[in-house]
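Participant: Using only what follows, build the 3D model:
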Amino acid sequence: MNANSDRPYVPGKPYAEVIGDPIAQSKSPAIHNFWIAGLGIDAEYRRCHVHPDELPDYIARVRQDADWRGCNVTMPHKQAIIPLLDRLDPLARRIGAVNTVVRADDGTLTGYNTDAGGFLEPLRPHLATTHLFRMARILGTGGAARAIIAALAAENVVIVLAGRDPAKARALLDELDPGGEHHAVDIAHFAQPTDFAFDDRHGCFDVIVNASPLGMAGQPPLAFDLTHAPPGSVVYDIVTHPLDTPLLQQAHAAGLPTVDGLSMLIGQAAEAFERFFGQAPLRQDGDSELRRLLTAPSQP
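Facilitator: All right, here's what the predicted structure looks like:
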């Protein structure tokens, strides 16, 4: 048994897990075990608390475990794990962060980033349309923002990245998409109302993304005045607790389309699940049953 794992070791049974510090709040076991049960796979998915100084020993151990299919990686390990792996998928290399590790039969480990694909999944119907112009206002410059910036830049979206340190925001844009005509601003820019007259947005795509923990339970509120959102903007908040954030409530009241944090969480998990277990998860009715499970009071 892994001393930091939440389940006993069952020899011969394939498993994957999520690692992080802390890890008790992770919804990944509920998501993956829901799909495992739906497909009738003889496997399981766990959570494992790995402190930063334990990461090298953890990787050395799972390399030798033929039952270990891989792991999802949460903070603070998404960048620290990279030197411990044998290969990096090109997208993970570009983003500079890994959230999924997969073990090959010979024990070699490959790092992937499924956050980018998970983030884009609910936007695909919009992005399938040809636009005259695409713009995203992204709030936050932390780890989650890296994948979001890379994903949107690859879809020819001009980005306005807002952070407490505009210099950090500028450096992030230059690192992830050096050829892009993007802009960095102080996050306070969006806190006060604006009387800016937006041009005709017909044929354009606009998205507002909260990629920060602001607005999450226990965190300071996100100060964003909706007058900064062009008409018809999609408002996307990756926060999952609470799920209906104040930003999304404002957008609902204004009649704007919204995307909540479970969309990205489930989307990135689906891509990882297929890499771990070799089958795509069953996804029906907008993941409604899984969403009910994840939002039930018993879920952390």
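
Participant: make it CA atoms for all contacts and neighbour counts henceforth
Facilitator: Fine.

Participant: tell me which element Ala145 falls in.
Facilitator: Secondary-structure assignment from DSSP states H and E places Ala145 in helix 143-154.

Participant: If you count contacts, what does the following helix or strand past that helix end up packed against?
Facilitator: Using DSSP H and E, the helix or strand that directly follows helix 143-154 along the chain is strand 158-163. Strand 158-163 is packed against strand 133-139, helix 143-154, helix 166-176, strand 183-186, with contacts defined by 3 or more CA pairs under 8 Å, 6 or more residues apart in numbering; DSSP states H and E.

Participant: please give me the structure for this one as well, since I'd like to look at both together:
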Amino acid sequence: MQQAHTVPFSASLDAGLSGATRVYFIVGDPIAQVRSPSGVTAALRAAGRDALVVPAHVAHADLPAFFAGITPMRNVDGVIITVPHKFSAANYCATLSAEAAFLGAANTLRRTADGAWHGGMFDGTGFVAALVEAGCELRGKRVLLVGAGGAGSAIGHALIQSGVGSLDVRDNDAARTDSLTARLNALAQGSLGSQGEARGVDAGVQAHTYDVVVNASPLGMRADDPLPVDVTRLPATTFVGDVVTKPPLTPLIEAARARGCTTVTGTQMFSRVCDRMVEFLLETPAAQRC
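Facilitator: Below you'll find the predicted structure:
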């Protein structure tokens, strides 16, 4: 009988791992779709940190047990938060950044000197940075945002801060939509800028009437998902963005490109989000993009 070939355990791990390695978790439900463990690990190491990012598949009901378990672990320095835990994660933070406090959500937690958690939220600023990098001038534009969850709320906040002419939000949860738009309008009214009004819209909204269309919902993660908007009449001048990272080219992005639209993928967004997460985790500028 032929002997099975096995790889020595030590060879299957990066040679730099040791008992001194600092641990960061990324937690979500599901978790298989995330691309950040290797990218954030590489960025942390490029910045001189002996660190490893570990994925953790944790259901909503088990989140209290997860935080109860990792908080006493003295070698755990941070947690990256993904779907659907961004709102819940804020409850485990002793302090929050201004944006995270406004949104009541966090996607990155770092350990403070006293052992507590400080939360930040970077989905919005990262996505807007990706749009601008793709050539999208947001000021004065009419924007349709699909999804008012953690990522959608952060993107809506960043869009209003960027001076869009109007922001229409579509989400299946009417209460969540109303809460987000009310807070965004209060923010715009309290600002000296020229931010536009945010309002909720229903499923019959006409996507082709907008300058920018953003999918911040999970639609597109599964092969049988419907498109988040009707793209059949989109003009080529429309900018279309999607937060979904797996598949890298979602049906929405492929359909928009077929219409000649400029697009921003979830991977492009996450690259910019990753820059900001690493800066936050290290409290210094990121050494490289993820």
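
Participant: circling back: tabulate the helices and strands packed on strand 158-163 of the first structure in CSV, adding columns for mean neighbour count.
Facilitator: Shown next, in CSV, are those (neighbours: other CA atoms under 10 Å):
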stretch, mean neighbour count
strand 133-139, 22
helix 143-154, 21
helix 166-176, 18
strand 183-186, 18
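
Participant: what's the closest of these to Arg124 of the first structure?
Facilitator: Closest to Arg124 of the first structure of these, according to CA to CA: helix 143-154, at 11.1 Å.

Participant: mean deviation of that closest one from the second structure?
Facilitator: By mean CA distance after the TM-score superposition for the first structure, the fitted helix 143-154 of the first structure averages 1.2 Å away from its aligned residues in the second structure.

Participant: Quick check: the aligned residue for Val23 of the second structure in the first structure?
Facilitator: Structural alignment (TM-score structural alignment) places Val23 of the second structure against Tyr15 in the first structure.

Participant: In contact with the closest residue to that match other than its chain neighbours, which residues are there?
Facilitator: Leaving out its chain neighbours, the residue that sits closest to Tyr15 of the first structure by CA to CA, 6 or more residues apart in numbering is Glu44, at 4.8 Å. Counting by CA atoms under 8 Å, 6 or more residues apart in numbering, Glu44 of the first structure touches Lys13, Pro14, Tyr15, Ala16, His32, Asn33, Ile36.

Participant: Then Ala270 of the first structure?
Facilitator: Ala280, Pro281.

Participant: what does it align to in the second structure?
Facilitator: Ala270 of the first structure maps onto Asp275 in the second structure, with residues paired by TM-score structural alignment.

Participant: any idea where the helices of the first structure begin and end?
Facilitator: In the first structure, the segments counted as helices under DSSP state H are 28-39, 55-63, 90-95, 115-120, 124-127, 143-154, 166-176, 246-253, 261-277, 288-295.

Participant: These into TSV, with extra columns for distance to Ala80 of the first structure?
Facilitator: Below are the helices of the first structure laid out as TSV (distance: least, CA to CA, whole Å):
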stretch	distance to Ala80 of the first structure
helix 28-39	20
helix 55-63	8
helix 90-95	13
helix 115-120	17
helix 124-127	31
helix 143-154	12
helix 166-176	18
helix 246-253	32
helix 261-277	19
helix 288-295	29
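
Participant: still on that earlier bit, since we're on the match of Val23 of the second structure, how many residues are nearby?
Facilitator: Tyr15 of the first structure sits with 20 neighbouring residues when counted by other CA atoms under 10 Å.

Participant: cool, the one 10 residues further on as well?
Facilitator: Counted with other CA under 10 Å, the neighbours of Gln25 of the first structure add up to 9.

Participant: What's the match for it in the second structure?
Facilitator: By TM-score structural alignment, Gln25 of the first structure lines up with Gln33.

Participant: roughly how far apart are that match and Thr245 of the second structure?
Facilitator: Look at Gln33 of the second structure and Thr245 of the second structure: by CA to CA, to the nearest Å, they are 7 Å apart.

Participant: Can you say which of the helices and strands packed on strand 158-163 of the first structure is nearest to Asp106 of the first structure?
Facilitator: With respect to Asp106 of the first structure, and counting by CA to CA, the nearest of these is helix 143-154 at 29.1 Å.

Participant: In the second structure, what stretch matches that closest one?
Facilitator: On the basis of TM-score structural alignment, helix 143-154 of the first structure is assigned to residues 150-161 in the second structure.

Participant: which residues touch the matching stretch?
Facilitator: 83-84, 86-87, 103, 105-106, 121-125, 127-128, 138, 145-147, 167, 180, 184, 188, 195-196, 216-217.

Participant: From start to finish, how long is stretch 93-106 of the second structure in a straight line?
Facilitator: OK, stretch 93-106 of the second structure end separation, CA to CA: 9 Å.

Participant: so where is it in the first structure?
Facilitator: Counting by TM-score structural alignment, stretch 93-106 of the second structure corresponds to 85-98 in the first structure.

Participant: and the matching stretch, how far from the chain's centre?
Facilitator: Between the centre of stretch 85-98 of the first structure and the centre of its chain there are 15 Å (CA atoms, centre = their mean, to the nearest Å).

Participant: Could you list the residues in contact with that stretch?
Facilitator: Contacts for stretch 85-98 of the first structure (CA under 8 Å, 6+ apart): 73, 78-79, 81-82, 108-113, 143, 146-147, 150, 176.

Participant: next one: stretch 72-79 of the first structure
Facilitator: 16-22, 52, 55, 96-101, 272.

Participant: who's in contact with the closest residue in space to Cys274 of the second structure that isn't next to it in sequence?
Facilitator: Excluding the flanking residues, the one nearest Cys274 of the second structure by CA to CA, 6+ apart is Cys290, at 5.9 Å. Counting by CA under 8 Å, 6+ apart, Cys290 of the second structure touches Ser36, Gly39, Val40, Ala42, Ala43, Ser271, Cys274, Asp275.
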